[in-house]
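# What would the 3D arrangement of this be:
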Amino acid sequence: MSRRAPGGVLRPQRLLHEATRDSARLRPPSGIGLDSPGVRMRMVERLRQLKLADDFVLSAFERVPRHRFVDSAFVPQAYEDTSLPIGHGQTISKPSVVARMLQLLAEAPGRLRGGAEVRLGRVLEIGTGCGYQAALLALLSERLTSVERIAALHHGAQARLSALKSELPLCSFQLLLADGSLGRLGVGPYDAIIAAAGGEAIPEAWLQHLAPGGRLVAPVARGAGGQRLMVVDRVRGAEGPQEWRLTECEGVSFVPLKSGVLV
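Modelled structure (predicted):
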């Protein structure tokens, strides 16, 4: 049994020990043990210790089995705070980075609130990848549209999310095989937009799909090969017209944003 500090919080040294033990697991990828409450909750507890997200966001991490979204060879590392390859030159992002980005969306001024129920509203995800972040979003949103340009990843995510829908109360979602850098990204406008790939600038199509009061979170290249996490809020200007307010956050590392559809 894990030792806990007063208040039920795992001690930092215990967290480090258990993270090391989790990463050393070499059991067959059957899900037995890997998806036990202890393993998944220790990942969530580490995110909570880092103060990256509140209980609203972390509730989704508690419920979505990350090991089911990675290749069997990487299942033993599924609950480490690391990015993992998913094929086709793409990766599943580190849980800490995903938590940070989802928390930024959750803190948007236009976030929907209704009694005890709090949701992100209508969400657009650019870069479905393996579908893990989409599954998290589908627990936090009113409606989700996710766009992927690589057909193999699109179909794989569709299968995983369809299977998960019978187990978790996912919102209504639509997965599109399309170029995420272009327009026609489902039926907008969207209250929240999140991107899993970064280019030299935020595409104009994304800005035009953002609803008044909405927030966009995406990586953007910032010289010398580095990227910064950018937050864009669509707000009403002093004279009435809508304008976009940009906030630059910490450095991140994402795959580059590319055009075209690979079938």
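# CA only for contacts and neighbour counts going forward, please
OK.
# Give me the neighbour count for residue 215.
31 (other Cα atoms under 10 Å).
# Check for me that it belongs to a strand.
Yes: counting by DSSP: H, G, I helix; E, B strand; the rest coil, residue 215 is part of a strand.
# For it, which non-adjacent residue is closest in space?
Residue nearest to residue 215 in three dimensions, not counting chain neighbours: residue 233, with 4.5 Å by Cα to Cα, 6 or more residues apart in numbering.
# pretty sure that neighbour is in contact with residue 213, am I right?
Yes: using Cα atoms under 8 Å, residue 233 is in contact with residue 213, at 6.8 Å.
# Neighbour count: these two, which is higher?
A side-by-side neighbour count of residue 233 and residue 213, using other Cα under 10 Å, places residue 233 first with 25 against 18.
# Okay, the more buried one and residue 104: tell me how far apart.
In this view, residue 233 and residue 104 are 11 Å apart by Cα to Cα, to the nearest Å.
# outside of stretch 13-28, which residues touch it?
Residues from elsewhere that reach stretch 13-28, judged by Cα atoms under 8 Å, 6 or more residues apart in numbering: 2, 3, 39, 42, 43, 46, 76, 77, 79, 80.
# one more to put side by side:
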Amino acid sequence: MALPMNAQVNPSDVHAQARFNMIEQQVRPWNVLDEAVLELMGKIHREDFVPPEYANLAYMDIEVPLKSNAEECAAKGWHMLAPKIEARMLQDVKIQPTDRVLEIGTGSGYMAALLAAQAQEVVTLEIDPELAEMARENLLSAGVKNVEVKLADGATNSLAQGMFDVIMLSGSVAQVPEALFAQLNAGGRIAAIVGHMPVMRFTLVTKNGDNYEVKQPWDTAASRLVSFEEPSRFSF
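Sure, this is the predicted structure:
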């Protein structure tokens, strides 16, 4: 039945329906079947982590800009990852309740909130001061207490943060930075989107003793994390 023309729609109802549709139409079809991850995607309100002017885009299958100037965001990689990518990365990295997690590329704080719901502690690095402050405010408003947002360049300053069980790169890189390997505890995992447009690969590196197991189970594409090395794609 159609609503009367003067009817008021509760925004929370609209977002709740959009959240349900995101899970059922985007996330599940992308082989995200872990019930704990699906529950988190429903529990943590994505609309609270996007700029207000983009609230209507929060649950769309796109990378949402993180600042009002969409062209600048496109040039500098200031985007949230698409929901289905965030969910599948979270599923594949298998966060444990005792894990200490490092995230590089805080953005709005949404992925940090997802990680924090499963981990013991999250340290997240953001190179842009405005985004770092926005993430702090978003996480505080959401009641997330086990995340520390640091203003830092994850490409150069991550070694100062200590050792971790999981390192999550919330954006793409040309290759997994070798310096990050030294920060993994035994059994630790690095999760990153690696490669070049138009096709990149989700890459999961697991530390087994002195060896590293590398898996690349699915293809995708994502905005670049700034400041990471871009080696030449050509050899002579």
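# where exactly do the strands run in structure 2?
100-104, 121-126, 147-151, 164-173, 184-196, 199-208, 211-220 (DSSP state E).
# Now do the contacts for the residue nearest to residue 215 of structure 1.
Taking Cα under 8 Å, 6+ apart as the test, what residue 233 of structure 1 contacts is 108, 213, 214, 215, 216, 244, 245, 246.
# And residue 70 of structure 1? What does it align with in structure 2?
Alignment note (TM-score structural alignment): residue 70 of structure 1 maps to residue 50 of structure 2.
# Need the nearest residue in space to the residue opposite residue 191 of structure 1 in structure 2 once aligned, chain neighbours excluded.
Aligning on TM-score structural alignment places residue 191 of structure 1 opposite residue 165 in structure 2. Among residues not flanking residue 165 of structure 2 along the chain, residue 188 sits closest, at 4.3 Å (Cα to Cα, 6+ apart).
# Please tell me how far that neighbour sits from residue 126 of structure 2.
22 Å.
# Ok, residue 89 of structure 2 next?
In terms of Cα to Cα, residue 89 of structure 2 sits 19 Å off from residue 126 of structure 2.
# Same question for residue 222 of structure 2.
17 Å.
# the more surrounded of the two?
Using other Cα under 10 Å as the criterion, residue 222 of structure 2 and residue 126 rank with residue 222 on top: 26 against 23.
# ok, for that one, nearest residue in space, not its chain neighbours?
residue 172 (5.6 Å).
# With residue 90 of structure 1 instead?
Sequence neighbours aside, residue 255 is the residue nearest to residue 90 of structure 1 in space, at 6.7 Å (criterion: Cα to Cα, 6+ apart).
# What's the one you found aligned with over in structure 2?
By TM-score structural alignment, residue 255 of structure 1 lines up with residue 223.
# surely that match meets residue 172?
Yes: using Cα under 8 Å, residue 223 of structure 2 is in contact with residue 172, at 5.8 Å.
# So for the two, which residue has more residues nearby?
residue 172 (27 against 21).
# The more buried one contacts residue 227, correct?
No: Residue 172 of structure 2 sits out of contact with residue 227 when judged by Cα under 8 Å, with a separation of 11.3 Å.
# Could you find the counterpart of residue 143 of structure 1 in structure 2?
Checking TM-score structural alignment: residue 143 of structure 1 goes with residue 121.
# give the contact list for its match.
99, 100, 101, 146, 147.
# which one of those residues has the most neighbours?
Highest count within the contacts of residue 121 of structure 2 by other Cα under 10 Å belongs to residue 101, 28 neighbours.
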